[in-house]
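Asks: Make a model of this:
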Amino acid sequence: MLALLVPLLLIHASWSGKVARASGAKGSRFVCTPVPADTDISCPVETANRVQSTSPQEEELRSTIIQLRETILQQKETIVSQQGTIKELNSKLARCEADARSRGSARRKEFGKNTMGDLPRDPAETVEQLGKTMQSLKDRLENLEQQLRTNTSGGPLPNDLKDLLRRRLGDLESQLLTRVSELEEEKSQLYNETAAHRQRTENTLNSLLERITELEKSNSAFKSPEEFKVSLPLRTNYLYGRIKKSLPEMYAFTVCMWLKSSASPGIGTPFSYGVPGQANEIVLIEWGNNPIELLVNDKVAQLPLAVSDGRWHHICITWTTRDGFWEAYQDGERLGTGENLAPWHPIKPGGVIILGQEQDIVGGRFDATQAFVGELSHFNMWDRVLRPIDISAMANCSAYMPGNVVPWVDANVEVFGGATKAALEICEDRLFES
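Replies: The predicted structure is shown next:
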């Protein structure tokens, strides 16, 4: 009997408590629930606190979400920065195209050089960097999924939290893929435009160079490479011509030329050849009231020539190291010979031939009082002594023999300081004079 009364009393007490708590609420419903006799019916505060507390796994996932959110913000800043880089690239390209259009004259550029200037970083680096970032995020996603699958607490994480993480990571991956695709397209367009611009520039330069070459050929007044003269109209220390070729070592030579001078006193220096250590290796000079002189290794021989009458004259000089024997010809006639001029001295190679000036150092330090004033043509040089019959044939215009060491051709003669080259048919000009 006592065992039956105890559950009834508990039910009654529970019922009375619920009625008392709900007496002030209108329209409330009360449900009677049987409670076992040994159950503690006090308020389960500790249980509620345990339900409300957060597990360590959830805290870790929340921390991961915060980190991913920061990563997304950083990637957004990176994308904005790369947009600025692309704009800067486009701006530099536009400036290069504007410079190319406004350039009045063009210079041929060496192939392979970078004509675009100092460009910003290659967009390919941006794409590669974003690819690495995306791969890093993928790795983190895989690690996170692995943690979800191997939760050490033994209990499953909430499905809504898993879905949230997957959605956010999926959105981030989609954004990165979209941006990488855009950058790839922009990079391709930029490279295509740059390559096309460079090709257009090179084509334009090539066309200009070809046109200039054609004009130079068409405007050349020389009927043949040797039919020209060098004019030296003033007695200065800066007008001169220069032979591009040098001399080999020689044990004999013949030098011939046509010259015209009316300078006084003396015609000056029609030509000089200087080598390191000896500026007067070979010199032909008429200075002041002295006769024309031939210098070989700074040794002197006086020549019986007279060419200062303002008319064209053909002169030839021969020399051989054997006994230092020399000959002097004017207009095909041998006027004098001699010997002991620098005997057994070989002509040194690698020097400089100057027309119209005497050299005090190799290729320079000219003296205006020794300058040639007049015109020169057909300066030829051989490494042997020519026969008198050959010299006479050239002087009479019955034959022409280009020098085997120094031939008189347009491409072999440079002029400086106001000296000029002009067309000349020497034999017709001499016929007109006579």
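Asks: Only C-alpha atoms from now on, for both contacts and neighbour counts.
Replies: Noted.
Asks: Please identify which helix or strand holds residue 335.
Replies: Residue 335 belongs to strand 333-338 when assigned by DSSP states H and E.
Asks: same thing with residue 316?
Replies: Residue 316 belongs to strand 312-320, assigned by DSSP H and E.
Asks: Summarise which helices and strands that strand is packed against.
Replies: Here strand 312-320 touches strand 252-260, strand 325-330, going by 3 or more CA pairs under 8 Å, 6 or more residues apart in numbering; DSSP states H and E.
Asks: Rebuild those as JSON lines, extending it with mean neighbour count.
Replies: JSON lines is the format used below for these (neighbours: other CA atoms under 10 Å):
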{"stretch": "strand 252-260", "mean neighbour count": "21"}
{"stretch": "strand 325-330", "mean neighbour count": "21"}
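Asks: For the comparison step, fold the sequence that follows:
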Amino acid sequence: MTQQSHKMEKLLLLMVMIVSCCATPQDLSDKVFVFPRESKIDHVKLLTSQTKFNSVTFCLRFLTDLTRNYALFSLAVPSYNNGFLIFMTNSQGVIKVNALDEGDDFLSLALAPNTWHSMCTTWRSDNGLAQVWLDGKASIKRFIKAQPITGFPVTILGQEQDSLGGDFNEKQSFVGFITELHMWDYVLSSAEIDRYMKDGAFSPGNVFNWRALSYEMNGLALVEEESAVM
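Replies: Next comes the predicted model:
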């Protein structure tokens, strides 16, 4: 990393710490993020001051009618635009997972349109293995990259980052609903993931917690009552 890049990362980290301190975590129980249009502007930025991830578990529930490619979750760090990325493709049953700009395809995980889906994705830096759970069914494990994610993260819902915090492409934007989002800096057990999938009692995310979430809304991204969209 160049001296200029190091200074920029420290500045970005300071900015997010200030924002995170000022942002009051919100309890979004019975709420839904709504992304109502194809756009290169609309997105939600999730706020955290954590700068190292040895492992990741990311879970959410979502509904969309899209049949094109779209980003479901995008975490970038200064050295990697795709620090951790979940990217849905228009290929039947193919979900792409990236860590540190490297990734693999998870196959035979077909999504029905206009249907609520529950998804969890795990990745470990010690052995580089990732796995996807969709509606209670687990994929095989695939190797991506064995290296921790380090650096100030910019975490975006609704868009895919081609540079840190920007260069969005409206043809990769998410349109639909997202709810019950959680992220942990460790790999959940299969029993915990199963409890999440079945809407049972589980330990909320220690990085992002839907019941105490710090975030920024941008563009036409909205928060609505779950009862208004179900």
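Asks: okay, which residue is most central for structure 2?
Replies: What sits nearest the mean C-alpha location of structure 2, by CA atoms, centre = their mean, is residue 73, with 3.0 Å.
Asks: What lines up with it in structure 1?
Replies: Using TM-score structural alignment, the partner of residue 73 of structure 2 in structure 1 is residue 271.
Asks: who's in contact with that match?
Replies: By CA atoms under 8 Å, 6 or more residues apart in numbering, residue 271 of structure 1 lies in contact with 283, 284, 285, 353, 354, 355, 356, 357, 358.
Asks: Would you map the strands across structure 1?
Replies: Remark: strands assigned in structure 1 by DSSP state E are 228-232, 240-243, 252-260, 268-275, 278-286, 293-296, 299-302, 312-320, 325-330, 333-338, 352-355, 374-382, 413-416, 420-423.
Asks: Of all those, which one comes closest to residue 56 of structure 1?
Replies: Closest to residue 56 of structure 1 of the strands of structure 1 is strand 413-416 (CA to CA; 91.1 Å).
Asks: Please work out which residues of structure 2 line up with the closest one.
Replies: Under the criterion TM-score structural alignment, strand 413-416 of structure 1 matches residues 215-218.
Asks: Next, the buried residues of that stretch.
Replies: Under the neighbour-count criterion of 16 or more other CA atoms under 10 Å, stretch 215-218 of structure 2 has residue 215 buried.
Asks: Kindly provide the distance from the residue nearest to the centre of structure 2 to residue 133 of structure 2.
Replies: 15 Å (CA to CA, to the nearest Å).
Asks: same deal with residue 56 of structure 2?
Replies: Distance, residue 56 of structure 2 to residue 133 of structure 2, by CA to CA: 13 Å.
Asks: Repeat that for residue 48 of structure 2.
Replies: Separation of residue 48 of structure 2 from residue 133 of structure 2 (CA to CA): 24 Å.
Asks: ok, and what's touching stretch 222-230 of structure 2?
Replies: Stretch 222-230 of structure 2 is contacted by residues 30, 31, 32, 33, 34, 35 when judged by CA under 8 Å, 6+ apart.
Asks: Same question for it: list its buried residues.
Replies: 222, 223.
Asks: what's the answer for stretch 280-292 of structure 1, then?
Replies: By 16+ other CA under 10 Å, the buried positions in stretch 280-292 of structure 1 come out as 280, 281, 282, 283, 284, 285, 286, 287, 291, 292.
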